[in-house]
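Novice: need a 3D model of the sequence below.
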Amino acid sequence: MNITIVDYNSGNISSVINSFSEVAKDKVNIEVTSDLNKIKSTDKVVLPGQGSFKSCVEALNSINGLVDTLNEFVISNKKPLLGICVGLQMFADIGYEETETKGLGWVPGKVSKIDNQDGKYKLPHIGWNQINLIKDSKIFKDIKNNSHMYFVHSYEFIPEDKSVISATTDYSSNIVCSVEKENIFGTQFHPEKSDKMGLKIINNFINL
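Specialist: Below you'll find the predicted structure:
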């Protein structure tokens, strides 16, 4: 099996690469590329994202044909994709970081700044926080409710259809921290920085 981590110059993705390689060992081939043909032919895709919604969307769009290839992979061919952090946020129709920016539109919704309640909550939301499992998600197999995951973000994804939400975290409000919609999976937290539980989530995705 082949898993492709999309490298579209969206910040340092070495920890994502290292975690997937550690979990995959020799049984799965992990490739890091923006080569469209390799993405088309792979079994699963990981879409990382660091920085702002706007900068990540622009970086995706700057590689000719990449968004079309991802749309075909996810929407037409229904192959599994895992979005991490801004990789998840880009599933939305629209994001409001820096300026209003159009997202991929895979999971209808918007990305808005977390309400810090007049400074009561620090932004970015950074560090370890518990997750509340809302539904049985394939990537949460053998993960206990209230497990701690590692977060770094100031914006939250608000999906229109609440049935896609697989986990939330409590920070100022119930923030969506994981979604599952058919073959599309996303985490707002960083599984690659979330110790053993995070590696378990990566393993669950690899074993889908």
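Novice: hey, let's count contacts and neighbours off CA atoms from now on
Specialist: Will do.
Novice: and the strands in the protein?
Specialist: With DSSP state E as the definition, the chain shows strands at residue ranges 2-6, 29-33, 44-47, 81-84, 94-95, 101-102, 109-113, 125-130, 132-133, 148-153, 155-159, 165-171, 173-181, 184-187.
Novice: Lys54: which of those strands is closest?
Specialist: strand 101-102 (6.0 Å; C-alpha to C-alpha).
Novice: make a markdown table out of the strands of the chain and add mean neighbour count and distance to Gly198.
Specialist: Compiled in a markdown table, the strands of the chain are given as follows (neighbours: other C-alpha atoms under 10 Å; distance: least, C-alpha to C-alpha, whole Å):
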| stretch | mean neighbour count | distance to Gly198 |
| --- | --- | --- |
| strand 2-6 | 22 | 17 |
| strand 29-33 | 17 | 17 |
| strand 44-47 | 24 | 14 |
| strand 81-84 | 24 | 12 |
| strand 94-95 | 24 | 26 |
| strand 101-102 | 18 | 29 |
| strand 109-113 | 20 | 23 |
| strand 125-130 | 16 | 12 |
| strand 132-133 | 20 | 14 |
| strand 148-153 | 20 | 7 |
| strand 155-159 | 22 | 20 |
| strand 165-171 | 20 | 14 |
| strand 173-181 | 21 | 13 |
| strand 184-187 | 24 | 10 |
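Novice: and this one, please, so the two structures can be compared:
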Amino acid sequence: MRKVALIDYGAGNLRSVENALRAAGAEDVAVTADPEVVLEAERIVLPGVGAFAACMGGLSALPGMIEALDEAVCREARPFLGICVGMQLMADEGLEFGRHQGLGWIPGSVSLMKPADPALKVPHMGWNDVIPSISHPLLLPGEAYFLHSYAFACADEADCAATTDHGGPVTAAVARGTMIGVQFHPEKSQAYGLAFLSRFLEWRP
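Specialist: As a prediction, this is how the structure comes out:
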């Protein structure tokens, strides 16, 4: 399997994601904070746990990393996977503890979930359905594990690749070109998550 760069910026459960990637078939996973490794990788994974601003701050604190990501993902079209907050950082902005700039790869914003049913709790935590809203080779219907309080609202509905339901539709995945982001945690989603990661590793967009 070709090299996967798993970005270490102090904001993800890296070992769980690394172990899941290896279980899904990745033979060469580089856990890295080095932009040069990102530029040389054939696939890039950005995990993320915590607040949008803190995660964006951690990513920005790595000299040259955002520039390397823009080069590899946006200009060279390497397959990219964002997980949880890693997906949210693909947006224009996050509205957690103020307004914070994201990577701006997929137009939209990330804001606090407000379920229509007040009995439903936030954070949205546990197993829930993934319902594809477009035809995408990586996304199949199934159940995955979610843990989040903020949700990605796409400016263009065509970028919303899947939804789940938590008092109304919630973005479960975004996709554009060679980029995909998932709100659920593949590394915690057992067979469904490993199958998703396996498809990502084999993806030839």
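Novice: which residue lies farthest from the center of structure 1?
Specialist: No residue in structure 1 has its C-alpha farther from the mean C-alpha position than Asp118, which lies at 28.0 Å (C-alpha atoms, centre = their mean).
Novice: for that one, give me its contacts.
Specialist: Residues near Asp118 of structure 1 by C-alpha atoms under 8 Å, 6 or more residues apart in numbering: none.
Novice: in a markdown table, list the strands of structure 1 along with distance to Asn12 of structure 1.
Specialist: What follows is the strands of structure 1, written out as a markdown table (distance: least, C-alpha to C-alpha, whole Å):
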| stretch | distance to Asn12 of structure 1 |
| --- | --- |
| strand 2-6 | 12 |
| strand 29-33 | 12 |
| strand 44-47 | 13 |
| strand 81-84 | 13 |
| strand 94-95 | 22 |
| strand 101-102 | 22 |
| strand 109-113 | 22 |
| strand 125-130 | 17 |
| strand 132-133 | 28 |
| strand 148-153 | 14 |
| strand 155-159 | 19 |
| strand 165-171 | 25 |
| strand 173-181 | 21 |
| strand 184-187 | 17 |
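Novice: out of those, the one nearest Asn18 of structure 1 is which?
Specialist: strand 29-33 (10.0 Å).
Novice: could you check the angle strand 2-6 makes with that closest one?
Specialist: Relative orientation of strand 29-33 of structure 1 with respect to strand 2-6: 30 degrees, computed using axes from the mean of the first three to the mean of the last three C-alpha atoms, to 10 degrees.
Novice: strand 29-33 of structure 1 vs structure 2, mean deviation?
Specialist: Between strand 29-33 of structure 1 and its aligned partner residues in structure 2, the average distance after superposition works out to 0.8 Å, using mean C-alpha distance after the TM-score superposition for structure 1.
Novice: determine the set of other helices and strands touching that strand.
Specialist: Strand 29-33 of structure 1 sits against strand 2-6, helix 14-24, with contacts defined as 3 or more C-alpha pairs under 8 Å, 6 or more residues apart in numbering; DSSP states H and E.
Novice: max-length helix in structure 2?
Specialist: helix 190-202 (DSSP state H).
Novice: quick one: that one aligns where in structure 1?
Specialist: The counterpart of helix 190-202 of structure 2 in structure 1, counting by TM-score structural alignment, spans residues 195-207.
Novice: mind listing what's buried in that stretch?
Specialist: 197-206 (16 or more other C-alpha atoms under 10 Å).
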